[in-house]
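# Okay, predicted coordinates and the sequence, questions at the end:
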Amino acid sequence: MGKVLAVCISEKRGIQKQNVGTGIFSPDWGIEGDAHGGHWHRQVSLLSADRIEAFNRQGAGVIPGAFGENLVVEGFDFSSLPVGTLLRCGGVLLEITQIGKECHKHCAIYQKTGHCIMPREGVFARVLEPGSISQGDEMTVEERRAPLPWQAAVITLSDRGARGEREDKSGPAIAGRLRDAGYEVVETLLLADEAEPLRRQLVRLCDQRRLDLILTTGGTGFAPRDVTPEATLAAAQRSAPGISEAIRAASLKITPRAMLSRGVSVIRGKTIIINLPGSPRACQESMDVFLDTIPHAMELLRGTAGDCAR
């Protein structure tokens, strides 16, 4: 159980939030009057009061809202809670959607102290049920009535697609099939064939959004700008070669050109990343290979799987 110490908002982005004492929380939006509200997954930001206190003992002298956080709560180590955790405060129900954030530019606090706690300690949530939250209100973790659905992202790599010169058909087809299989597809991205932007997105989706599965499409061949496997390996912590080997083995029964696919499969944290070919048909044929089997691997990573033996 925790206690809310501050409720902070700002009318404009990029400025320090101010403690207003009470906030009205709207589903699929956030706090009324706060510039960071919207139809996205980072509607409300939360920070543990003890993390701020420890930071201030180093001479920072920050007040609630200085890190851009909406809620300062004592009694919780938010960064230790998994994505999908439900937080109840009065009538308001929040769901944690992201742990930490990428720091695009160093804030005034970083310039003063040399570091900032929000990128690693702050968490973000979306509003599921409405109500108001005020200073002094109690916050608790609420048990989920059903397991968190498998969460996935789809990334298309295509220079022409990123320039708007060609319609992306593979990405939407992959996302649609995942949704039909019960997945929650939380992000779909269309990127140019460049290694470093892809590596950064993979790291963000694994480390902050803590997804179960990321599927990429495109950039797995022999062309000079086909760098998807290299970017994926740069983001990886462990290899999962059997998945891509199985895809190639099945594809070789369809076309000998399958041997030219350089796609890889890897693990980062608790996320599986699988490279798929660029064509919509080949993507579907590849998904035929692993879609029924991959949930067991994700259960193992979540720590919810039973015995593998049969």
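Cool, got the structure.
# going forward, measure contacts and count neighbours with C-alpha atoms only.
Will do.
# is it true that Leu233 touches Ile267?
No: at 9.4 Å, Leu233 does not count as touching Ile267 under the criterion of Cα atoms under 8 Å.
# Nearest spatial neighbour of Leu190, chain-adjacent residues omitted?
With sequence-adjacent residues excluded and distances taken as Cα to Cα, 6 or more residues apart in numbering, Leu190 is closest to Thr156, at 4.8 Å.
# Tell me which helix or strand comes right after the helix or strand containing the one you found.
In the assignment (DSSP states H and E), Thr156 maps to strand 151-157. Following strand 151-157 in sequence order, the next helix or strand is helix 159-162 (DSSP H and E).
# wait, what's in contact with the residue positioned nearest the centre of the chain?
In the chain, the centroid-proximal residue (Cα atoms, centre = their mean) is Arg209; its distance is 1.9 Å. By Cα atoms under 8 Å, 6 or more residues apart in numbering, the contact list for Arg209 reads 83, 97-99.
# please redo it, this time with the cut-off set to 10 Å
41, 82-84, 96-101, 124, 151-153, 186-187, 203, 271 (Cα atoms under 10 Å, 6 or more residues apart in numbering).
# Whichever of the residues you listed end up buried, select them in ChimeraX.
If you want just the buried ones from those in ChimeraX, going by 16 or more other Cα atoms under 10 Å, the selection is:
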select :41,83,84,96,97,98,99,100,101,124,151,152,153,186,203,271
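# on that earlier part again, intersection of neighbour lists for Leu233 and Ile267?
Taking Cα under 10 Å, 6+ apart as the criterion, Leu233 and Ile267 both touch 239, 273.
# These two - which one has more neighbours?
Ile267 (22 against 18; other Cα atoms under 10 Å).
# check contacts around that one.
Counted by Cα under 10 Å, 6+ apart, Ile267 has contacts 206, 212-214, 232-233, 235-240, 273-274, 301.
# And here is the other one:
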Amino acid sequence: MGKIKAICISEKRGTRKKVVEKAKLVENWGIETDAHGGTWHRQVSLLGWEDIEAFKARGAKVDFGDFGENLVVEGLDLQNILVGSRFRIGEALLELTQIGKACHTHCEIYQSMGECIMPKAGVFARVLKGGWIHPGDEILLEPLRGDQPFTAAIVTLSDKGFAGEREDKSGPTIRDMIEKEGYVVVEMGLLADDQAALEAELRRLADQRQVNVIFTTGGTGFSVRDVTPEATIAVCDRMAPGIAEAIRSYSMMITGRAMLSRAVSGIRKRTLIINLPGSPKAVKESLEYILPHLGHGLGILRGTEGECGGQVH
């Protein structure tokens, strides 16, 4: 249980927000009069009162709204709440969508203190149900439920695709297939075959968006530019080799060239990362084989499903 300490809004993005006595949350938009409202995943920003107080104790001269936060909340360990959890405030309902954010331009606070707490301590949510909110309102945390759909991100690796010389057909193939199985695709991206760029994207999707599974497509062959496996290994805490082995084993029954795949699969925190082939045909064949078995593992990974004691994992 937490509570709202302050509500802050601004008319323009990138500016400090002013404190208001009440605000109206609008479904799938955000705060009615705030510049950050929109049909995207970062509709409302939240920052812990405890984090602000600790920052002030280090000498920072800041007040509510100075970090660009919408809600200052007390009593919730925001950074350790899983994405997908929900905050109920009276009739209103918010869903946590992102932990922290990248800071591309250093604000005045950073210039004076050498740091800013919002990029690491701030979190973001979207509005599932609207309603009026006020300072002092209680916030009820509703943890992830087992019946919530799994979230996914898709990253296509292709120099030609990134340069606009080739249409990406594999990414949409993945999207269509997993959406039919009930997955919610929260992001799709297209990158050049660049290891550093892919590592950064995988970290962002796993750490900030906390998607349940990331599917990559392309970059798993013998070309010098094929670095998807190396990027995946670099960011994973643990490997899950059985998935990549299963794809290769199944694909070998279709074509002997499947032995040339260097694809891997692994886990970063609570996110599963799976390398898929680059061609739409091979993507389809791989997903048809592994999708029926992924749900149990993903449920265990996010903590909404238990191990089966009578089976070997």
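Now that the structure is in, tell me what you want to look at. All values derive from a computational prediction rather than experimental measurement.
# would the residue nearest to the centre of the first structure count as being in a helix?
No: counting by DSSP: H, G, I helix; E, B strand; the rest coil, one finds Arg209 of the first structure to be coil, located in no helix.
# And it, how far from Leu94 of the first structure?
16 Å (Cα to Cα, to the nearest Å).
# Likewise for Gly2 of the first structure?
According to Cα to Cα, Gly2 of the first structure and Leu94 of the first structure sit 14 Å apart.
# Find the residues that touch each one of those two.
Common neighbours of Gly2 of the first structure and Leu94 (Cα under 10 Å, 6+ apart) are Val141.
# Can you give me the neighbour number for Leu140 of the second structure?
16.
# I'd guess it is in a strand, am I close?
Yes: counting by three-state DSSP, Leu140 of the second structure is part of a strand.
# I'd assumed Glu91 was in contact with it.
No: counting by Cα atoms under 10 Å, Leu140 of the second structure stays clear of Glu91, with 11.1 Å between them.
# who are the neighbours in contact with the residue nearest to Leu190 of the first structure?
Contacts of Thr156 of the first structure (Cα under 10 Å, 6+ apart): 162, 168-172, 174, 188-193, 198, 215-219, 228, 275-278.
# Can you give me the distance of it to Trp40 of the first structure?
From Thr156 of the first structure across to Trp40 of the first structure, the span is 21 Å (Cα to Cα).
# Let me see the contact set for the closest residue to Tyr183 of the second structure other than its chain neighbours.
The shortest distance from Tyr183 of the second structure to any non-neighbouring residue, by Cα to Cα, 6+ apart, is to Phe150 (5.1 Å). Contact analysis of Phe150 of the second structure by Cα under 10 Å, 6+ apart lists 84, 178-179, 181-185, 211-213, 295, 298-299, 302.
# now Pro197 of the first structure
By Cα under 10 Å, 6+ apart, the contact list for Pro197 of the first structure reads 191, 231.
# residue in the second structure matching it?
In the second structure, the residue matched to Pro197 of the first structure (TM-score structural alignment) is Ala197.
# which SSE is its match in?
In the assignment (DSSP H and E), Ala197 of the second structure maps to helix 195-207.
# go on, Leu190 of the first structure?
Leu190 of the first structure belongs to strand 184-191, assigned by DSSP H and E.
# Can you check what angle separates that strand from helix 195-207?
Put simply, strand 184-191 of the first structure runs at 170 degrees to helix 195-207, going by axes from the mean of the first three to the mean of the last three Cα atoms, to 10 degrees.
# Mind listing what's buried along strand 184-191 of the first structure?
So strand 184-191 of the first structure, judged by 16+ other Cα under 10 Å, has buried residues 184-186, 188, 190-191.
# Check the burial of Asn212 of the second structure by counting its neighbours.
Neighbours of Asn212 of the second structure (other Cα under 10 Å): 25.
# which ones are touching it?
Taking Cα under 10 Å, 6+ apart as the test, what Asn212 of the second structure contacts is 83, 149-153, 183-184, 205-206, 267, 269-273, 298-299, 301-302.
# what about 8 Å?
Asn212 of the second structure neighbours (Cα under 8 Å, 6+ apart): 150-152, 206, 270-272, 298, 302.
# sorry, back to before: now do the strand holding Leu190 of the first structure: distance to the chain's middle.
Distance, stretch centre to chain centre, for strand 184-191 of the first structure: 10 Å (Cα atoms, centre = their mean, to the nearest Å).
# what's the answer for stretch 188-198 of the first structure, then?
Counting by Cα atoms, centre = their mean, stretch 188-198 of the first structure is centred 16 Å from the centre of its parent chain.
# Quick one: the helices in the stretch 151-300 of the first structure, in order.
With DSSP state H, counting those that start in this stretch as the criterion, the stretch 151-300 of the first structure has helices at 159-162, 170-180, 195-207, 228-235, 241-252, 280-290, 294-302.
# quick one, the second one and helix 280-290 angle?
In terms of direction (the same axes, to 10 degrees), helix 170-180 of the first structure departs from helix 280-290 by 30 degrees.
# Residue range in the second structure corresponding to helix 170-180 of the first structure, please.
Under TM-score structural alignment, the match for helix 170-180 of the first structure is residues 170-180.
# For that stretch, give me every contacting residue.
Outside stretch 170-180 of the second structure, the residues touching it (Cα under 8 Å, 6+ apart) are 154-156, 184-185, 188, 215, 217, 278-280, 283-284, 287, 291.
# For PyMOL, write a command that selects the buried ones of these.
Buried residues among these (16+ other Cα under 10 Å), as a PyMOL selection:
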select buried, resi 154+155+156+184+185+188+215+217+278+280+283+284+287
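# Work out for me the element the counterpart of Ile52 of the first structure in the second structure sits within.
Here Ile52 of the first structure is matched to Ile52 in the second structure, going by TM-score structural alignment. Using DSSP H and E, Ile52 of the second structure sits within helix 49-57.
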